[in-house]
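Asks: What follows is a predicted protein model with its sequence.
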Amino acid sequence: MTTTSPIPFTPAAPGSADAGSTGTGPSGRRAAVVAAGLALALAGCGGGADEPSGESGSDNGDGLTAITVGVQPFAELAPLYIAQERGLFEEHGLEVTVQPASQGAELITAMVAGELPIVYSNYFSLLTAADQGLPVRVFRENDRPGVQGLYVMPDSDITDPEDFEGASIAVSGLGNVMEITSRAVLEHHGVDLDSIEFVELAPPTMLQALEQGQVDAAWLVEPFATLGQSEQDVRMVVSAFEGPSQDSPVAGWATTADVAESDPEMLAAFSAAIDEAMAIVHDEPDAVAEIIPTYTEMTPELAASLGPVGYAQGNDLADLSIVNDLLLRYDIISAPVDLDSLIVDVG
């Protein structure tokens, strides 16, 4: 079984190139998203002898198909690590290596380039990539709404959603699930969206940026919400999933059209192992608290106090129409994404 080292929560130096970028108005946001899409396309369409083959997996010599999957350091990934620890992937003929990244865009880039056959990603980024013509596919749900929301420091003047007028909010990417759900929720509460500044930061850096006053609020996901509540006494002002975003799916497992066509058996095996891990998460809550400290720096005690995570027991991707609607509402995509082409049924 492959193991991974804990992912360090090391913030970027303030003012460095990695410390964050901002976007405010629709034109700036759209430009940022298009630029990201162009970067993905360039990464996936390079030529020459070093071009990735796009091969989804290889035999490891023991009769198992070796694959590498890309993830982020989120509590939502507990089922993946449980499947790895308990040998569920091996039972389905796979040897899985986990490759962490601090930003989701890095994972989609690597996937489209043929370097990773499977990645974990939020659906907003995946539908945006599909809108730009990139060959992304979705085949398995992973998580639904949980404790994600807009958090502030305990002494912040922001106490109600309406108080976000003129605020700066940390999100992991412009045009992704964090920015779009923030916009939907704040608009639902009557906030002037043109007054909001969205600051792009990697999730592990958000708590320090919040504490140092670099941003007024941050869109936090587990384990960072619980870490912030424990160490800095941050508080959630409003959930990221209410009003127009209330029933929106959040994130799942993606691949490329080439892999979906050439190796559906591998995707089915991966999905079956995740199905079994989801059942363990449901039946054995302590398993989540035990596994999270193995791939993050969270202590077992803190992991045991995590807020509820919306692990997807089933695999119903029909609600991606909500993501389509929100992306259209905020001018991130120009037309609805064809969900029949995007979604791959692996059985």
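Replies: Thanks, I have the structure now. The structure presented is a predicted model; accordingly, all values stated were derived computationally and were not measured. Numbers count the residues shown, from 1 in each chain.
Asks: When you work out contacts or count neighbours from here on, use the C-alpha atoms and nothing else.
Replies: OK.
Asks: Relative to residue 260, how far out is the closest residue to residue 337 other than its chain neighbours?
Replies: Residue nearest to residue 337 in three dimensions, not counting chain neighbours: residue 131, with 6.0 Å by C-alpha to C-alpha, 6 or more residues apart in numbering. Note on residue 131: its distance to residue 260, by C-alpha to C-alpha, to the nearest Å, is 18 Å.
Asks: Could I get the full set of strands for the stretch 1-150 of the chain?
Replies: With strands called from DSSP state E, counting those that start in this stretch, the stretch 1-150 of the chain shows them at 21-23, 58-59, 65-71, 94-100, 118-122, 136-144, 149-152.
Asks: Which of the ones you listed has the highest mean neighbour count?
Replies: When you average the neighbours per residue for each of the strands of the stretch 1-150 of the chain (mean count of other C-alpha atoms under 10 Å), strand 149-152 leads with a mean of 26.
Asks: How far does that strand sit from its chain's centre?
Replies: Chain-centre distance of strand 149-152: 17 Å, with C-alpha atoms, centre = their mean, to the nearest Å.
Asks: So which residues make contact with it?
Replies: 158, 182, 210, 216-221, 225, 234-241 (C-alpha atoms under 8 Å, 6 or more residues apart in numbering).
Asks: okay, pairing it with this:
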Amino acid sequence: MHRDDPHHRARESCRRSRRPPVQPDPLQALAADAELFERGTWVRAGPGTTRPSPEDPSPIEHTCGMLMLQSGDPVTDKGVIVRLTLRAGAAASAALLAVAALAGCGSSSRDSPAAVGSDGKCTSPATLKTNLVPLYPLVKIGNDAGIFQKHCLVVQDTPAQSPVAAIPAIVGGSQDLTLLPAANLISTLNQKVPLKIVAPGAKIPDDADSLPPAKVDAAGVFLPKGSTIKSPKELEGKSVAVPGLGTSIQFGVMAAVANAGGDPSKIKFVQLDSQTEVQQLRAGKVDAAAIATPFSTQVEKDGYTRIASPTTALYGAGLAHTPWVTSQKALSAKPDAFKRFREAILEVQAYSMAHPDEYYQAMADQSKIPLDAIKAGPGFWFATQMDVNALKAFANKLKSLGIVTQVPELDNVIATS
């Protein structure tokens, strides 16, 4: 191989280095990398990094003892990518199990059950920590309405950059709960990470097919003006912008094409941030763009044609698609707290649906999205129970789409206590 090749230079730099590689804290590293993993940028698989020199135009990250992927490579359920560059053989491969390994070294403390006096009043509440994206203000609602207090709970939320970014914190024990899309749950379970469903969360409404798509789905697949595309099937071989690779929105585009009889493997996905997606759509530089709220609301208002609704296409009407999850270790350590949480969060979600204006205001406060934009966007629905058979059917759908390579064992994924 030529010495000017960037891969050659990276290996030589690793070989000549006299200093031992920096050993990052695994939880911090995984938390930082999870967001990049979701966006399809790169995956950390070992310590130490050697980057190209400033004059090196190569977009490839060079590593010592890491498993890397190039930006734009699709993510599979193994955290491995279609176009994969392996730098450190078995050492890097073994590091793919880092997330699963953290399941055995977390810091979840033993349960301190909530204490209730003889008069039925809470004297010492149990504490749980959640890690949620700001678009889910359920902890704020539960605290403001006094529902968690009624169930002798203190629930504290720390904002998460994305659902996938919350997984390392949950597995590592620094956080207890998150709302995780079912597609990401299935992928994570396939990596042998022991997650458990504590309670149902968001769902697609049972009557989704009879409602305006923009009121059901927080995202839409839109066409440039003047496009001749009439069906999602025609997105085969076309460029489709998505805000993140390995996300439910990308999977939803694949499902929409497959549902229409097309081959989703032929889609040419382009990863762009949401604002750039809109710009490229308006300029006609992509054949379609899968755009999330609140940008989707404005695009639809401006007259761009919605060719598909990715969330609905992926999950289908009625599925509880974003459940509350925790780690097996945390559930075993704090059974009383999680039992109380399940009872409380079902009440919080029912309260939210009965008081939509309060929910929308809390969402606006947390996300900093204008209230008018939130109200103009999709509605929200929460499930009251989890159906393991529906979850199995969904996992098989992911396999048929090529998103996962196997269906994990799901019979015991729902916590029963």
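Replies: Arrived safely, thanks for sending. Keep in mind that this is a model prediction, so the values were computed, not measured.
Asks: what's the TM between chain one and chain two?
Replies: Both chains were compared after superposition, and using TM-score structural alignment, normalised by the length of structure 1 their TM-score is 0.76; 321 aligned residues with a C-alpha RMSD of 3.9 Å.
Asks: ok, back up a step: between residue 131 and residue 260 of structure 1, which has more neighbouring residues?
Replies: Comparing residue 131 of structure 1 with residue 260 by neighbour count (other C-alpha atoms under 10 Å), the higher total belongs to residue 260, at 23 against 19.
Asks: Mind telling me what the more buried one corresponds to in structure 2?
Replies: When structure 2 is aligned by TM-score structural alignment, the residue opposite residue 260 of structure 1 is residue 331.
Asks: quick one on the thing from earlier: thought residue 333 was touching the residue nearest to residue 337 of structure 1, still the case?
Replies: Yes - with contact defined as C-alpha atoms under 8 Å, residue 131 of structure 1 and residue 333 form a contacting pair (6.2 Å).
Asks: ok, back up a step: pretty sure the match of residue 260 of structure 1 contacts residue 340?
Replies: No - between residue 331 of structure 2 and residue 340 there is no contact under C-alpha under 8 Å: 11.9 Å.
Asks: what comes up buried for stretch 167-174 of structure 1?
Replies: Across stretch 167-174 of structure 1, burial judged by 16 or more other C-alpha atoms under 10 Å covers 168-174.
Asks: any idea whether the corresponding residue of structure 1 for residue 399 of structure 2 is helix, strand or coil?
Replies: The alignment partner of residue 399 of structure 2 in structure 1, by TM-score structural alignment, is residue 328. Judged by DSSP: H, G, I helix; E, B strand; the rest coil, the three-state class of residue 328 of structure 1 is helix.
Asks: wait, doesn't residue 328 of structure 1 sit right on residue 337?
Replies: No - between residue 328 of structure 1 and residue 337 there is no contact under C-alpha under 8 Å: 9.6 Å.
Asks: Looking at the two, which has the bigger crowd around it?
Replies: residue 337 (22 against 15).
Asks: Alignment lookup: the more buried one to structure 2.
Replies: Using TM-score structural alignment, residue 337 of structure 1 lines up with residue 408 in structure 2.
Asks: residues touching its match, list them.
Replies: Applying C-alpha under 8 Å, 6+ apart, we find residue 408 of structure 2 in contact with 186, 189-190, 395.
Asks: Nearest residue to residue 311 of structure 1 in space, please, no chain neighbours.
Replies: residue 143 (4.5 Å).
Asks: what's the counterpart of that neighbour in structure 2?
Replies: Using TM-score structural alignment, residue 143 of structure 1 pairs with residue 202 in structure 2.
Asks: Next one: the residue mapped onto residue 311 of structure 1 from structure 2 from residue 199 of structure 2, what distance?
Replies: In structure 2, residue 311 of structure 1 lines up with residue 382, judged by TM-score structural alignment. Distance of residue 382 of structure 2 to residue 199 of structure 2, given as C-alpha to C-alpha: 11 Å.
Asks: ditto for residue 361 of structure 2
Replies: With distances taken as C-alpha to C-alpha, residue 361 of structure 2 is found 24 Å from residue 199 of structure 2.
Asks: Could you do residue 130 of structure 2 as well?
Replies: The gap separating residue 130 of structure 2 from residue 199 of structure 2 is 13 Å, by C-alpha to C-alpha.
Asks: picking up where we left off before, who's in contact with the match of residue 143 of structure 1?
Replies: By C-alpha under 8 Å, 6+ apart, the neighbours of residue 202 of structure 2 are 320-323, 380-383.
Asks: Could you save these as TSV and add columns showing distance to residue 134 of structure 2 and neighbour count?
Replies: Formatted as TSV, the contacts of residue 202 of structure 2 follow (distance: C-alpha to C-alpha, whole Å; neighbours: other C-alpha atoms under 10 Å):
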residue	distance to residue 134 of structure 2	neighbour count
320	19	26
321	18	28
322	15	25
323	16	25
380	14	19
381	17	19
382	17	23
383	20	21
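Asks: so what's the residue nearest to residue 337 of structure 1 up against?
Replies: 333-337.
Asks: go with 10 Å
Replies: By C-alpha atoms under 10 Å, 6 or more residues apart in numbering, residue 131 of structure 1 lies in contact with 37, 125, 332-338.
Asks: next one: residue 300 of structure 1
Replies: 288-294.
Asks: Map it onto structure 2.
Replies: Match for residue 300 of structure 1 (TM-score structural alignment): residue 371.
Asks: And residue 117 of structure 1, by the same measure?
Replies: Residue 117 of structure 1 maps onto residue 176 in structure 2, by TM-score structural alignment.
Asks: you'd agree that match is up against residue 338?
Replies: Yes - counting by C-alpha atoms under 10 Å, residue 338 is a contact partner of residue 176 of structure 2 at 9.2 Å.
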